[in-house]
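> A structural model of the following input is requested.
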Amino acid sequence: MTSIVLYKGNLRTELTHLQSGTVIENDAPTDNHGKGERFSPTDLVATALGSCMITTMGIKANTMDIDLTGTKAEITKIMKSDPRRIGKIIVHLTFPSTLQHLDDKQKQILENTARTCPVAKSLHPDLETDLQITWL
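Model (predicted):
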């Protein structure tokens, strides 16, 4: 098993990662009867995409002797209503100025790694993803 999800009532769940014991809670979003006080399930999916992109780039960067510390992903999730689902995820990656020295080939390798991360490969093809990249 990977995790356990426990319904706490009032449209809130508790998620436990079994390997680490880490616990997070999530809520239904305000536009779907929830309080929106925590990540919603679809927020977690969208955020997982950005996290996966940065993590896989970090793995690749380590093999290239590049430190990605300070790289940031800003995530925007856009819902569709019929049927209710994630319609689009925008991931804006910003690389810190400490990476100004990278050449175009190194940047392209990192960008391709982001675009082909496991979460990106797992999403339905109807879900639009928009990767925006800023190199400071």
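> CA only for contacts and neighbour counts going forward, please
Noted.
> Relative to the whole chain's centre, how far out is the lengthiest strand in the chain?
The single longest strand within the chain, with elements called by DSSP state E, is strand 84-95. Taking C-alpha atoms, centre = their mean, to the nearest Å, one finds strand 84-95 lying 8 Å from the centre of the chain it belongs to.
> same thing with stretch 14-24?
Taking C-alpha atoms, centre = their mean, the mean C-alpha location of stretch 14-24 is offset from the chain mean by 18 Å.
> For the comparison step, fold the sequence that follows:
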Amino acid sequence: MSKVIAIDYQGKYQSATETYFNQEPPVTVNATRFTPVDLLAAAYGSCLMATIDFATKKAGFQAGVVRSEVTYEMAADGLSVGAYTIKIYFSEAHTNAQKETIAAATKELCHVGNTINPAITKTIELVYEP
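The predicted structure follows:
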């Protein structure tokens, strides 16, 4: 099933994005403030958290994921992302088996992560509360 994302260019490096499901004002991207590359990084962090939530519920426990922070570095050519570093924070401690489920989900199940060029370095740090 294909999905349509409508993007209206508003000039001066700014665009408004509407999706098939949003009822609110569109997401606004301004290439001088919040860039399309920032939007991709945000999508990656958001997808990872939702993926973890899905995988842990399927495994019978709650993830307690509360936040992700995505840092990216541009490649030497300046035209593409060269590396992502993602920290995902949890509100509770987990067993080793639960941590393995979470780690596997981040590496194998995230749609955005699986779409990003495999040549891009992806470092994911899972930060658990003690």
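> ok, back up a step: counterpart of the longest strand of structure 1 in structure 2, which residues?
Under TM-score structural alignment, strand 84-95 of structure 1 corresponds to residues 79-90 of structure 2.
> Tell me which residues are up against the matching stretch.
If you take C-alpha atoms under 8 Å, 6 or more residues apart in numbering as the criterion, stretch 79-90 of structure 2 is touched by 37, 45, 49, 63-76, 120-129.
> so of the residues you listed, which ones are in helices?
Applying DSSP state H to the contacts of stretch 79-90 of structure 2, the entries found in helices are 37, 45, 49.
> burial measure for the first one, as a count.
Applying other C-alpha atoms under 10 Å, we find 15 other residues in the vicinity of V37 of structure 2.
> Identify the residue of structure 1 aligned to it.
Using TM-score structural alignment, the partner of V37 of structure 2 in structure 1 is T42.
> Now do its match against A28 of structure 1, distance only.
Computed with C-alpha to C-alpha, to the nearest Å, the distance linking T42 of structure 1 and A28 of structure 1 is 9 Å.
> re the thing from before, which members of the contacts of stretch 79-90 of structure 2 are classed as buried?
Of the members of these, the ones counted as buried by neighbours, 16 or more other C-alpha atoms under 10 Å, are 45, 49, 63-65, 68-70, 72, 122, 124, 127.
> on that earlier part again, could I get the buried residue list for the longest strand of structure 1?
Neighbour-count burial for strand 84-95 of structure 1, counted by 16+ other C-alpha under 10 Å, picks out 86, 88-95.
> Quick one: name whatever helix or strand follows that strand.
Under the assignment DSSP states H and E, the closest C-terminal helix or strand after strand 84-95 of structure 1 is helix 104-115.
> tilt between that next one and strand 84-95?
Computed with axes from the mean of the first three to the mean of the last three C-alpha atoms, to 10 degrees, the direction of helix 104-115 of structure 1 lies at 160 degrees from that of strand 84-95.
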